[in-house]
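mind looking at a prediction? Sequence and model below.
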Amino acid sequence: MMMKTAEQISTALEITAPFLMIDNYELIEKGKTAIATKSISVDDWFFECHLPKSGVMPGTLQIEGMLQTLVLLIYDSFEHGEHRAYVNNINVKLMKAVTVATCSELRYEATILSMRRGICKGEVIALCDGTKICAGTFSYASPHLMAVPKSAE
């Protein structure tokens, strides 16, 4: 198992606060599964500007945490080096609001479903203190891993 801190995650993803949506990451099985977490606090910036009376985390930021978890799993599982993978399909169902009153930690569980010709498909579920709040399937394209057809000569 490989663990990453917020600083290592930020470096790997080239994403910094406040847009970094995961605090800790653990590779459970290379090419298969990873888990990431995000601590939720009343002091988080998005609670001030998104439905401030309700204290609701934007669904788009929950999805961003899911994407960040899956792409780290892809980077740790396949030869990426300095190359990037780019999201090209998102299918998410948001099931329950994340509020500062009901959630202290988000947990993202990512699984790779397939990797063919540089296209990786995966799924991620998000749990809020053990309750499933959203789930999605995603695909990422890794252009440097895509097979280039040979020219006919």
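Nice, thanks for sending it over.

only C-alpha atoms from now on, for both contacts and neighbour counts.
Will do.

buried sites along the helix ranked longest in the chain?
The longest helix of the chain (DSSP state H) is helix 59-77. For helix 59-77, a neighbour-count test (16 or more other C-alpha atoms under 10 Å) marks 59, 62-77 as buried.

ok, and what's touching it?
Residues outside helix 59-77 that contact it (C-alpha atoms under 8 Å, 6 or more residues apart in numbering) are 9, 12-13, 20-22, 25, 27, 30-36, 81, 85, 87, 92, 94, 97, 108-112, 120, 122-126, 138, 140.

ok, D129 touching Y108?
No. Counting by C-alpha atoms under 8 Å, D129 does not reach Y108; the two are 11.1 Å apart.

neighbour count winner among those two?
Y108 (29 against 13; other C-alpha atoms under 10 Å).

my read is the more buried one is in a strand, agree?
Yes. The assignment for Y108 by DSSP: H, G, I helix; E, B strand; the rest coil puts it in a strand.

contacting residues for it?
Residues in contact with Y108 (C-alpha under 8 Å, 6+ apart) are I35, A36, T37, G65, M66, T69, V124, I125, A126, L127.

element containing the closest residue to A110 other than its chain neighbours, please.
Sequence neighbours aside, V124 is the residue nearest to A110 in space, at 4.3 Å (criterion: C-alpha to C-alpha, 6 or more residues apart in numbering). Here V124, judged by DSSP states H and E, is contained in strand 119-128.

A further structure is provided below for comparison with the first:
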Amino acid sequence: MDIGRIMRAIPHRYPFLLVDRIVELRLGESAVGIKNVTANENFFQGHFPGHPVMPGVLIIESMAQTAAALVVETLGQAGTGKLVYFMSIDEAKFRRPVVPGDQMRIQVTKQRARGTVWRLSAVARVDGVVVAEATCSAMIRDP
């Protein structure tokens, strides 16, 4: 999925669109998203001046957006006009900082889907090294 298709699937826009491409998509199962982290990101102005580090909450948001794209694409026509709302995050762990120049590769895998609620696991890596991981739940709803 290129950026245009991602933007058709989820409502996020600059400066809060935090996934640049989906490079693998197995409908109903998993997706791999890419986030290219650049020095131009607006959050680096304050986090932290002189030592830029991507905030952990935004790494989680990148995971959630990758998961949302997977859900909406899996639903197909039934997902048109729906939003994926974050419900919970469990077992979040941050292993090392993400800095400008890094490319995060975000793997999300469906654990289960019951009705409108999905549970997914997510792992973010930079150069093959795990930087963060979490399990999240989301609900599909009308806006």
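Thanks, I have it. Quantities reported herein were computed from a predicted structural model and do not represent experimental measurements.

tell me how the two chains score on TM-score.
Counting by TM-score structural alignment, normalised by the length of the second structure, the TM-score of this superposition works out to 0.89. Behind it: 139 aligned residues with a C-alpha RMSD of 1.5 Å.

read off where the longest helix of the first structure ends up in the second structure.
Using TM-score structural alignment, helix 59-77 of the first structure corresponds to residues 56-74 of the second structure.

mean deviation of that stretch from the first structure?
Compared with the first structure after fitting, stretch 56-74 of the second structure has a mean deviation of 0.6 Å; criterion: mean C-alpha distance after the TM-score superposition for the first structure.

by how much does the helix or strand that the strand holding V124 of the first structure is followed by deviate from the second structure on average?
Once strand 119-128 of the first structure ends, the next helix or strand along the chain (criterion: DSSP H and E) is strand 131-141. Following the fit onto the second structure, the mean deviation recorded for strand 131-141 of the first structure is 0.7 Å by mean C-alpha distance after the TM-score superposition for the first structure.

now strand 131-141 of the first structure against strand 119-128, angle please.
160 degrees (axes from the mean of the first three to the mean of the last three C-alpha atoms, to 10 degrees).

residue range for strand 131-141 of the first structure in the second structure?
Using TM-score structural alignment, the residues of the second structure aligned to strand 131-141 of the first structure are 129-139.

tell me the SS of the residue of the second structure most remote from its centre?
Computed with C-alpha atoms, centre = their mean, the residue of the second structure farthest from its C-alpha average is G50, at 26.4 Å. Secondary structure, three-state DSSP: G50 of the second structure is coil.

so it versus L83 of the second structure, what's the distance?
To L83 of the second structure, G50 of the second structure is 37 Å away according to C-alpha to C-alpha, to the nearest Å.

could you list the residues in contact with the match of strand 131-141 of the first structure?
Applying C-alpha under 8 Å, 6+ apart, the external contacts of stretch 129-139 of the second structure come out as 59-60, 64, 84-98, 116-125.

please redo it, this time with the cut-off set to 7 Å
84-97, 116-125 (C-alpha atoms under 7 Å, 6 or more residues apart in numbering).

what of stretch 107-125 of the second structure?
29-33, 63, 67, 104-106, 130-140.

ok, V23 of the second structure touching V32?
Yes. Between V23 of the second structure and V32 there is a contact under C-alpha atoms under 7 Å: 5.7 Å.

who has more neighbours out of those two?
With neighbours defined as other C-alpha under 10 Å, V23 of the second structure and V32 compare such that V32 has more, 23 against 13.

secondary structure class for the more buried one?
When classified by three-state DSSP, V32 of the second structure comes out as strand.

tell me which residue of the first structure lines up with it.
Correspondence of V32 of the second structure to the first structure, assessed by TM-score structural alignment: I35.

does L25 of the second structure touch A31 like I think?
Yes. Using C-alpha under 7 Å, L25 of the second structure is in contact with A31, at 4.4 Å.

higher neighbour count, these two?
Ranked by neighbour count (other C-alpha under 10 Å), L25 of the second structure and A31 place A31 first, with 23 against 18.

list the contacts for that one?
Counting by C-alpha under 7 Å, 6+ apart, A31 of the second structure has contacts I22, E24, L25, L70, Q107, V108, T109.
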